[in-house]
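Trainee: have a look at this fold, sequence not included:
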C-alpha cells in the first residue's frame, strides 16, 4: 500500500493529503463505499450535512477494522445553519449522525455572503474547537475578502480552505493568498468532474508516459502542488485506482504542461462571490 503523505495545519495538526470525497453519494451507498475507501488505504473521509450521507459514513466508521484515531473525518456546516447558536447546534447534530464525539475538521461550507452570518459562524467554530468537539477548523468557498475578514475580526486563521480547483481552473491567485496567510489549499472537483479534462491530449499524453490513468495524473498534479485532494468515485476499481495516484511521480515538465491548461472560463461550480443559497 502506498505511503500516505500528510500536510501540517497552522494549528500543528496534520491531515492526510489524499482523501475520499462523498459529494453526491446516496446515504444508503455511503457505508459501502466509505468502507471500500478505508480498505483501499484512504484515511481521510470528507462528508457534509448537505450531502445527506453522514449517517451512512458513521455506520462505516463504526464497523471498520481501522481504528477511529487513524481516520481523519471532515464535515461541513450548511448555509442555512449559519449563525452562532445555529452553528453550535448543527455541529452537535452532525456528530450525532456520524456517531462521533468529535470531528477532525469542520468547515463552513460556503461564505453565503448575503446572509451576513459568516463571522458569527466562524466565532462559533472557535468555540466548538475550544469545547473539543472539533480538532481543526476551516472554511470552504470563501472569496478572498471574506477570508481576510474573519481572520481580522477574530484573530484566528482557518487551517484550510476547500475550493473548486482542477487543471482547467487552477486558482493560482487564491492559492498565493493561502500561502501568504498560512492556510492549506484543498481541492473539490479535483478531476474537473471528469469528461473533457480526462480526455485532454495534454493529460492523456502524460498518462501514457507514466503508464498511469488520466485521473491518476491529475491527482498526482494536485499532490505535487501541495494541495489536499478529495476525489470521489463509487466505482470500486476507481476508488482503488485513485488511491494509487500516490505512486505516480510527475516531473517539472509534466507539471508545467498541466498548469498551462487553466483558463478564465474553467469554473464548473458556482462563484462564491455571487451565490445566494
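Mentor: In hand now; what should we look at? The shown structure was predicted, so the numbers you read here are calculated from the model rather than taken from an experiment.

Trainee: for the rest of this, base every contact and every neighbour count on C-alpha atoms.
Mentor: Noted.

Trainee: can you tell me the helix or strand for the nearest residue to residue 144 once chain neighbours are set aside?
Mentor: Among residues not flanking residue 144 along the chain, residue 174 sits closest, at 7.2 Å (CA to CA, 6 or more residues apart in numbering). Assigned by DSSP states H and E, residue 174 belongs to helix 172-181.

Trainee: who are the packing partners of that helix?
Mentor: When contacts are defined as 3 or more CA pairs under 8 Å, 6 or more residues apart in numbering; DSSP states H and E, helix 172-181 packs onto strand 184-188.

Trainee: now the strand it packs on against helix 172-181, angle please.
Mentor: Interaxial angle, strand 184-188 versus helix 172-181 (axes from the mean of the first three to the mean of the last three CA atoms, to 10 degrees): 150 degrees.

Trainee: which stretches of this structure form helices?
Mentor: Remark: helices assigned in the chain by DSSP state H are 27-40, 54-63, 84-98, 118-131, 144-154, 172-181, 201-210, 214-225, 236-243, 252-259.

Trainee: quick one: residue 188 and residue 162 touch, right?
Mentor: Yes. The criterion here is CA atoms under 8 Å, and residue 188 meets it with residue 162 at 6.5 Å.

Trainee: pull up the gap between the nearest residue to residue 30 once chain neighbours are set aside and residue 105, please.
Mentor: In space, and not counting its chain neighbours, residue 30 is closest to residue 56: 4.9 Å by CA to CA, 6+ apart. Counting by CA to CA, to the nearest Å, the separation of residue 56 from residue 105 is 18 Å.

Trainee: can you check residue 152 too?
Mentor: Noted for residue 152: a distance of 21 Å to residue 105, by CA to CA.

Trainee: residues making contact with stretch 84-99?
Mentor: 49, 54-59, 62, 75, 77, 81, 101-103, 120-125, 128 (CA atoms under 8 Å, 6 or more residues apart in numbering).

Trainee: could you list the buried residues of it?
Mentor: 84, 87, 88, 90, 91, 92, 94, 95, 97, 98, 99 (16 or more other CA atoms under 10 Å).

Trainee: ok so, going back, just put the helices of the chain in a markdown table and tack on distance to residue 20.
Mentor: Compiled in a markdown table, these are given as follows (distance: least, CA to CA, whole Å):
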| stretch | distance to residue 20 |
| --- | --- |
| helix 27-40 | 7 |
| helix 54-63 | 11 |
| helix 84-98 | 16 |
| helix 118-131 | 23 |
| helix 144-154 | 25 |
| helix 172-181 | 21 |
| helix 201-210 | 22 |
| helix 214-225 | 12 |
| helix 236-243 | 8 |
| helix 252-259 | 23 |
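
Trainee: ok, second structure coming up, stack it against the first:
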C-alpha cells in the first residue's frame, strides 16, 4: 500500500508540473494575448502612434505628388491623434474578437468620411478657379483620390489584417482550436486544484509531507516557463525583431517584450510559491523532529524517577 501511495505521489507531482505550464499558458492567453485592452494599452505606452503619424505624413506626401491635392488636405483630415488611436483600437478589438468569438464576423473599420468633404471641397474650388466643370469625370477622379487616402489610413490603423488569411481552412482550424481552449480554460485550474487535493489526501496522516510533492511540481513546471523567458530577454530577442515598417516593428517589439515579461513574472511567482512549499515542509519537519526529541528526552527523564 505504501508503494502504491508513493507511486501515486510521484505521478501526481509529475502531472502537476505539466498542469502548471498549462495553467500559466491559459492565463497568458486569456488575460494577455487575447486581451484587446492589454494590447491597446501597450501600444499607447510606446512610440507606435507617433511613428504611425510620421509614416502617414510620408504616404500623404507621395499621394499629394501623384494627385496634385495638397498634402495638408490629407494631413488635417486624418492626423487627429485621438481619432487615430480610436480607429486603431477598434480594429484591434474587432480582430481579437473575431478570433475568440465563434459568431463574430470580421471587418476593418475605415473612416472614409474624414476625406470626403475636404478633398471634394478642394477639387471643386480648383475646378472653379480654372473654369472647369465639376462633372462626372472629375467626380470619379475625386472618389478615386478619397479611396486611396482612405486605404492609406486603413492600412496604418490595422495592426492585424485578417483579410489575407481569413479564407484559408488552416486559419479557421486554428481559430476554432483557440476558441475551444478559451471556452474550456477552467478545466486547467480545476485540474490543478484536484491534483493538489489528491496529494494532500495521499499524505493525510502527515499532511505537511504533501508540501514537498506540491513544491516539486510547482518549481519544475515554472522552470519550463522561466528559463525560455530569461534566455529570450538575455539574448534581447524582442529587440531583434525587425520588419520593414517602423510602426509595425515597434508594435511587435513592444508586444513581444510585454508577453515575455509577463511569462517571466508568472513563472517566477509560481516558482517562489513552490520554494515556499519546500521551505515550509523543511521547517515543519524540523519542528516536528525537535518536538519528538524533546518528548523523548522528557520521557527518559521521567523514567528515571
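Mentor: It's in. Source: prediction; values computed, not measured.

Trainee: what's the TM-score here?
Mentor: Here the superposed chains carry a TM-score of 0.23, computed using TM-score structural alignment, normalised by the length of the first structure; 116 aligned residues with a CA RMSD of 6.7 Å.

Trainee: my read is that residue 77 of the first structure contacts residue 108, right?
Mentor: Yes. Using CA under 8 Å, residue 77 of the first structure makes contact with residue 108 at a distance of 5.2 Å.

Trainee: can you list residues touching both of the two?
Mentor: Common neighbours of residue 77 of the first structure and residue 108, counting by CA under 8 Å, 6+ apart, are absent.

Trainee: show me which residues of the strand or helix carrying residue 141 of the second structure are buried.
Mentor: Using DSSP H and E, residue 141 of the second structure maps to helix 136-156. By neighbour count on 16+ other CA under 10 Å, the buried set for helix 136-156 of the second structure is 138, 142, 143, 145, 146, 149, 150, 152, 153, 154, 156.

Trainee: could you redo these as CSV and give each row distance to residue 83 of the second structure?
Mentor: CSV is the format used below for those (distance: CA to CA, whole Å):
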residue, distance to residue 83 of the second structure
138, 29
142, 23
143, 22
145, 21
146, 18
149, 15
150, 14
152, 15
153, 11
154, 12
156, 13
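
Trainee: ok, now how distant is the nearest residue to residue 123 of the second structure once chain neighbours are set aside from residue 153 of the second structure?
Mentor: Spatial nearest neighbour of residue 123 of the second structure, chain neighbours left out: residue 142 (7.1 Å); criterion: CA to CA, 6+ apart. In this view, residue 142 of the second structure and residue 153 of the second structure are 17 Å apart by CA to CA.

Trainee: on that earlier part again, against which helices or strands is the helix or strand following the helix holding residue 141 of the second structure packed?
Mentor: Remark: after helix 136-156 of the second structure, the chain's next helix or strand is helix 169-183, criterion DSSP H and E. On a contact count with 3+ CA pairs under 8 Å, 6+ apart, helix 169-183 of the second structure meets helix 81-100.

Trainee: before we move on, the earlier item: these two touch, right, the residue nearest to residue 144 of the first structure and residue 147?
Mentor: No. In this structure, residue 174 of the first structure is not within contact of residue 147 by CA under 8 Å, at 10.4 Å.

Trainee: ok, the two, which is more surrounded?
Mentor: With neighbours defined as other CA atoms under 10 Å, residue 174 of the first structure and residue 147 compare such that residue 147 has more, 22 against 16.

Trainee: what is the neighbour count of residue 274 of the second structure?
Mentor: As a burial measure, residue 274 of the second structure scores 24 neighbours (other CA under 10 Å).

Trainee: likewise residue 219 of the first structure?
Mentor: Neighbours of residue 219 of the first structure (other CA under 10 Å): 26.

Trainee: same check, this time on residue 130 of the first structure
Mentor: 11.

Trainee: please apply the same query to residue 119 of the second structure.
Mentor: Applying other CA under 10 Å, we find 21 other residues in the vicinity of residue 119 of the second structure.

Trainee: try residue 98 of the second structure
Mentor: 17.

Trainee: got the contact list for the residue nearest to residue 114 of the second structure when sequence neighbours are not counted?
Mentor: Closest residue in space to residue 114 of the second structure, ignoring its immediate chain neighbours: residue 77 at 5.7 Å, by CA to CA, 6+ apart. Residues near residue 77 of the second structure by CA under 8 Å, 6+ apart: 114, 115, 118.

Trainee: any idea how far apart the tips of stretch 217-236 of the first structure sit?
Mentor: OK, stretch 217-236 of the first structure end separation, CA to CA: 19 Å.

Trainee: now do stretch 131-147 of the first structure
Mentor: Note: stretch 131-147 of the first structure ends 23 Å apart using CA to CA.

Trainee: tell me how far the residue lying closest to residue 175 of the first structure once chain neighbours are set aside lies from residue 144 of the first structure.
Mentor: Spatially, and ignoring its direct neighbours in sequence, residue 175 of the first structure is nearest to residue 185 (6.6 Å; CA to CA, 6+ apart). Separation of residue 185 of the first structure from residue 144 of the first structure (CA to CA) stands at 13 Å.

Trainee: which of the two has more neighbours?
Mentor: residue 185 (26 against 14).

Trainee: that one and residue 221 of the first structure, how far apart?
Mentor: Applying CA to CA to residue 185 of the first structure and residue 221 of the first structure gives a distance of 14 Å.

Trainee: wait, residue 24 of the second structure sits on residue 267?
Mentor: Yes. Contact criterion CA under 8 Å: residue 24 of the second structure and residue 267 qualify, at 7.4 Å.

Trainee: more neighbours: which of those two?
Mentor: Neighbours were counted for residue 24 of the second structure and for residue 267 using other CA under 10 Å; residue 267 has more, 25 against 20.
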